[in-house]
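Novice: Make a model of this:
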Amino acid sequence: MLPLRPIIVNGDDITFVCQARLALSLVEIFLKEISKYTLNDKYPLSACAGIFYCRSHYPFHFAYELSEQACRNAKNKAKSHAKRYNCEVKSWIDFAISYQGMTNSLKEVRDRTYNLPELSEVVMFKTEDSNYKGYNLLNRPYLVTNTSENKIYELNFFKDLMYYLTKSEKKWPNSKLKELRNAFLVSSVLVEKLLRENKARGRKIYEGKYKLPESVVLSGFYDDPMYTPFFDVIEMLDLYEDMGV
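Specialist: This next block holds a predicted model:
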């Protein structure tokens, strides 16, 4: 028996409800299964997905709309990435988390929550006719199938960072991760201060299999565009379980 409840199964529109910690892994399984098939034995299939994490009493119509908006955001990044790197549009996933109150606009929530006033606007994948607008605190959406020239866009990077911070020999104490999460929501200066303090105690934010510039490991942010690859994982500490996909 699958650990989910199908709500909509209609052509290419599929919606299901599941326990929060399983959501990202279940969608990853689904998207990877789709990628095994081709159209006319030639064109690989792909799809994008959106997840909205909320409590069980949250109004379903709001949750559905916000997951749809997350899915559209994943599609936008997928198309911009394909143009920037001259590759096929692949399968991407975005996710959003409900913290307080109700809204029907994911963009408004992200503009308010995931940008820091002292940092510049995040514009990715610049081409002559398109780009993708991101946020200072978000690395997502993530590429689920295939690979990217920039490895931090891959869901595998998210998974490796999660493992490093929570299960590896160099894992961080939960109290330090929560302290860092709160710092990210306040100021990039405070983030860098905490990262340097932890480094002095022999604790780095990441030393996994993906290579990041030392400046990013020390400050927590890329310079251009100015965004962090770390906050997604710290925000998802209680909402993710790797099912070994």
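Novice: When you work out contacts or count neighbours from here on, use the C-alpha atoms and nothing else.
Specialist: Noted.
Novice: Show me the helices in the protein, by range?
Specialist: Assigned helices in the chain, in chain order: 20-34, 60-85, 106-113, 155-166, 174-184, 188-200, 214-219, 231-235 (criterion: DSSP state H).
Novice: Just send those helices back as CSV, with distance to Ile8 too.
Specialist: Formatted as CSV, the helices of the chain follow (distance: least, C-alpha to C-alpha, whole Å):
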stretch, distance to Ile8
helix 20-34, 15
helix 60-85, 11
helix 106-113, 21
helix 155-166, 25
helix 174-184, 35
helix 188-200, 41
helix 214-219, 41
helix 231-235, 28
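Novice: Out of those, the one nearest Ile51 is which?
Specialist: If you check each of those against Ile51 by C-alpha to C-alpha, helix 60-85 wins as the nearest, at 5.0 Å.
Novice: in that closest one, what's buried?
Specialist: Using 16 or more other C-alpha atoms under 10 Å as the test for burial, helix 60-85 gives 63-84.
Novice: Please give me every residue in contact with the closest residue in space to Met162 that isn't next to it in sequence.
Specialist: Excluding the flanking residues, the one nearest Met162 by C-alpha to C-alpha, 6 or more residues apart in numbering is Val233, at 5.9 Å. Val233 makes contacts with 158, 161-162, as judged by C-alpha atoms under 8 Å, 6 or more residues apart in numbering.
Novice: run this one through as well so I can compare:
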Amino acid sequence: MFDTDEILKTGAFGDLDSDTVKVMLEEASKLAEGPVADAFESTDRVPPTFDPDTHDVSLPQALKDSVNAWTEADWEKLGVTEEVGGIPAPATVSWAINEFMCGALPAGFFYLAGPAFASLLYKNGNEEQKHWAQMAVDKNWGATMVLTEPEAGSDVGAGRTKAIDQGDGTWHIEGEKRFITSGDSDDLFDNIFHYTLARPEGAGPGTKGLSLFVVPKWHFDSETGELGARNGVNVTSIEHKMGIK
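Specialist: Below is the predicted model of the structure:
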């Protein structure tokens, strides 16, 4: 239906051909049905825990092991921009393989956004931000999408989180977000990029007044990626979202 074979024959994805795709699907299926799916029951029975004193979230070890098994195989990089270290593949192939992970361990899939989000940063960012994107993939940093607020759910344009220009290319973000999937990830990743919607001071109302900011969990050296002090972004509770434990 999607003519994937014909798309591959165009050469747009390098040497990738139908035979290779079949092998990829077989290998991803084995991983999903084995080590990844093995964590489904224990992950369901042992939910994440939150420490209000440190604002740290602890994840079940089985969940972390499954996510690590998937990322060690680099499946989360499939279909991502090559410039950030992605693996070229048609969307039909990347999503077919993603579905193995989604079916075997839905909770684990939530922690695989890093490379895809870094790809968006690379495509839309300035030169410094492009370098951040490459570092994020190379260092296997996590990523979250930070949109929803207590008074801004489906009406995203009602968001009140404020961005204050510091005059040196950085911004100070003030506000509260809610229902952030995989908002923290224990020790799965050394760092996390929180892609955050906020309204710069003086910007207009509604969605047109919002901008997207990269808020790292840890400050880092822009050139080397060496981690610095903890940033002022913290989890304050674990939410119970429909369909997500």
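Novice: What does the TM-score come to for these two?
Specialist: Here the TM-score for the pair of chains, by TM-score structural alignment, normalised by the length of the first structure, is 0.30; 116 aligned residues with a C-alpha RMSD of 5.5 Å.
Novice: Quick check: Leu25 of the second structure touching Asn98?
Specialist: No. Leu25 of the second structure lies out of contact with Asn98 (C-alpha atoms under 8 Å); the separation is 10.1 Å.
Novice: Mind listing the shared neighbours of these two?
Specialist: By C-alpha under 8 Å, 6+ apart, no residue touches both Leu25 of the second structure and Asn98.
Novice: and the longest strand belonging to the second structure, what other elements does it pack with?
Specialist: With secondary structure taken from DSSP state E, the second structure has its longest strand at strand 192-200. Using 3 or more C-alpha pairs under 8 Å, 6 or more residues apart in numbering; DSSP states H and E as the contact test, the elements touching strand 192-200 of the second structure are strand 142-146, strand 162-165, strand 211-216.
Novice: ok, back up a step: for the helices of the first structure, which one sits closest to Ala96 of the first structure?
Specialist: Closest to Ala96 of the first structure of these, according to C-alpha to C-alpha: helix 60-85, at 6.9 Å.
Novice: tell me the angle that closest one makes with helix 106-113.
Specialist: When axes from the mean of the first three to the mean of the last three C-alpha atoms, to 10 degrees is applied, the directions of helix 60-85 of the first structure and helix 106-113 differ by 80 degrees.
Novice: From the contact counts, what lies against helix 60-85 of the first structure?
Specialist: Right, helix 60-85 of the first structure is packed against strand 49-53, strand 92-97, helix 106-113, strand 132-133 by 3+ C-alpha pairs under 8 Å, 6+ apart.
Novice: quick revisit: I'd like the helices and strands packed on strand 192-200 of the second structure as JSON lines, with mean neighbour count appended.
Specialist: Below are these laid out as JSON lines (neighbours: other C-alpha atoms under 10 Å):
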{"stretch": "strand 142-146", "mean neighbour count": "24"}
{"stretch": "strand 162-165", "mean neighbour count": "18"}
{"stretch": "strand 211-216", "mean neighbour count": "18"}
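Novice: In CSV: those strands, plus distance to Val57 of the second structure.
Specialist: Listed next are these as CSV, based on distance: least, C-alpha to C-alpha, whole Å:
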stretch, distance to Val57 of the second structure
strand 142-146, 14
strand 162-165, 25
strand 211-216, 16
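Novice: Tell me, how many residues neighbour Leu165 of the first structure?
Specialist: Using other C-alpha atoms under 10 Å, Leu165 of the first structure has 23 neighbouring residues.
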